[in-house]
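K.L.:
next input, structure requested:
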Amino acid sequence: MFQEILAYILSTSGWVLVSSTLPTDYWKVSSLDGTVITTATYWSNLWKTCVTDSTGVSNCKDFASMLALDGYIQACRGLMISAICLGFFGSTFALIGMKCTKIGGTDKNKARIAFFAGVNFLLSGICSLSSCSLYAHRITSEFFDPMFVAQKYELGAALFIGWSGSILCILGGTMLCFSIAGSKSRSQANYIYKGTASHISSYPRGQAKPVTQRPPPDYSNSSRMQHFDKNVYV
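P.N.:
Have a look, this model is predicted:
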């Protein structure tokens, strides 16, 4: 039960961190490498791109068309939304399937629900990890490309928050799955032990198990009597 509670705390904390990265502004920030005087800072996320001048005034522009976006931004959007939805279902099912709650039915049904919640958390962490890694790969590939002459960017704070939340979701989901497997093995061991104890306790200590004696064979049955001729042993 304590392992399930710890797994639920880790998974829910990771899901909250993953959810907070979606509206976060700083997914990528303009690089200051090789710049002596900085007059403006460019930054953007999955929904808009902005610029902040030296006086601190920011001007933002939302992405006008979803179809005109780059493919990696569309993929990151879909993965992050999927991660948030999976984490929500995982947290809901985990509350029902945990042993410390009184809902969910029998222990067998609760074990199945908790295992399903752990799988949801695992998928949520994988989706978020893939999204952040894909976005970071695009930033780093443009930064280290000598033929890329446009504005170069660096990794923003949202990516590190997303990676942290993804790791927590994966750890919590794995702990939930293994806690169910451990509880099943313990229940089977207890069942075998109780069955053996009940079998032994049926006979008092110091008394041998009574030996059942078979009745003597009945040779009076006429069907078993055989008549032999005089040349039977020849």
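
K.L.:
for the rest of this, base every contact and every neighbour count on C-alpha atoms.
P.N.:
Noted.

K.L.:
show me where the chain has helices.
P.N.:
Here the chain has its helices, by DSSP state H, at 2-21, 71-97, 107-143, 157-201.

K.L.:
which helices and strands does the last one pack with?
P.N.:
Under the contact definition 3 or more Cα pairs under 8 Å, 6 or more residues apart in numbering; DSSP states H and E, helix 157-201 sits against helix 2-21, helix 107-143.

K.L.:
tell me the buried residues in the longest one?
P.N.:
Judged by neighbour count using 16 or more other Cα atoms under 10 Å, the buried positions of helix 107-143 are 110-133, 135-136, 139, 142-143.

K.L.:
another sequence for comparison is provided below:
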Amino acid sequence: MGNMATEIVAFLLSISGWILVSSTLPTDYWKVSSVDGTVITTATFWSNLWKTCVTDSTGVSNCKDFPSMLALDAYIQVCRGLMIAAVCLGFFGAILALVGMKCTKIGGSETTKARLTVLSGFHFILSGNTHIFHFDWIYGEFELGAALFIGWAGSVLCTLGGLTFCLSMSEGFSIRQVA
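P.N.:
I've put the predicted structure just below:
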């Protein structure tokens, strides 16, 4: 029974992390910069994976979508690919976890369910770790935006959930002794 509770906690951690990582994909503030005047902030520059914008002191925003994918810098293309891979890996990890958990009635024998759960754990670990390295393209006068911190928190939750899935399956791979 303790193993089933561990799987449920791992599933909740992993799904929470996957939701956080997925929510950073459309979030606007990946990197932020402000130009200050003498009394007020005159302009705020911010950017995400899809566009760059400037907001003036009156609140008017002007955004420009990035050009075609072939005209983008390599680091933005890599970040986009890693984020989409993280979302897809988390989705397939969730499906494998639902099939492989002991509290579900589908998935086959206990050994098969254990293998599916470990595979799900690896999916969540990979999903979490693909988001960790996105701060490399933020440089110069820009500051880290809220999307990066949300994604890092989600990646930690995904990794913890995936590790818990992998470690909870020790009895699913028992070695039989041959006399």
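
K.L.:
next, name the residue at the spatial heart of the first structure.
P.N.:
L122 (2.4 Å; Cα atoms, centre = their mean).

K.L.:
just to revisit the earlier point, and T35 of the first structure, which of the helices of the first structure is closest to it?
P.N.:
helix 107-143 (14.4 Å; Cα to Cα).

K.L.:
now the angle between helix 71-97 and that closest one, please.
P.N.:
160 degrees (axes from the mean of the first three to the mean of the last three Cα atoms, to 10 degrees).

K.L.:
ok so, going back, got the contact list for the aligned partner of the residue nearest to the centre of the first structure in the second structure?
P.N.:
Applying TM-score structural alignment, one finds that L122 of the first structure aligns to I125 in the second structure. Shown in contact with I125 of the second structure (Cα atoms under 8 Å, 6 or more residues apart in numbering): C158, T159, L160, G161, G162, L163.

K.L.:
who wins on neighbours among those?
P.N.:
Ranked by neighbour count (other Cα atoms under 10 Å), the contacts of I125 of the second structure have C158 at the top, with 34 neighbours.

K.L.:
and the equivalent of G108 of the second structure over in the first structure, how far from V51 of the first structure?
P.N.:
Residue pairing (TM-score structural alignment): G108 of the second structure is matched to G105 of the first structure. From G105 of the first structure across to V51 of the first structure, the span is 55 Å (Cα to Cα, to the nearest Å).

K.L.:
ok, those two, which is more surrounded?
P.N.:
Neighbours per residue (other Cα under 10 Å) separate G105 of the first structure from V51, with V51 holding more: 17 against 11.

K.L.:
surely the more buried one and S30 touch.
P.N.:
No - under the criterion of Cα atoms under 8 Å, V51 of the first structure is not in contact with S30, lying 9.4 Å apart.

K.L.:
any common contacting residues for the two?
P.N.:
In contact with both V51 of the first structure and S30: T41, Y42, W43, using Cα under 8 Å, 6+ apart.

K.L.:
pick the one among these closest to Q3 of the first structure.
P.N.:
W43 (41.0 Å).

K.L.:
what lines up with the closest one in the second structure?
P.N.:
Checking TM-score structural alignment: W43 of the first structure goes with W46.

K.L.:
next up, the contacts around its match.
P.N.:
D28, Y29, W30, K31, V32, S33, T52, C53, V54.

K.L.:
excluding chain neighbours, what is closest to L116 of the second structure?
P.N.:
In space, and not counting its chain neighbours, L116 of the second structure is closest to G100: 4.9 Å by Cα to Cα, 6 or more residues apart in numbering.

K.L.:
distance of the match of L122 of the first structure from I132 of the second structure?
P.N.:
On the measure of Cα to Cα, I125 of the second structure and I132 of the second structure end up 11 Å apart.

K.L.:
just A146 of the second structure next, same as before
P.N.:
In terms of Cα to Cα, A146 of the second structure sits 14 Å off from I132 of the second structure.

K.L.:
next: F142 of the second structure.
P.N.:
18 Å.

K.L.:
now swap in A5 of the second structure and tell me
P.N.:
Taken as Cα to Cα, the span from A5 of the second structure to I132 of the second structure is 28 Å.
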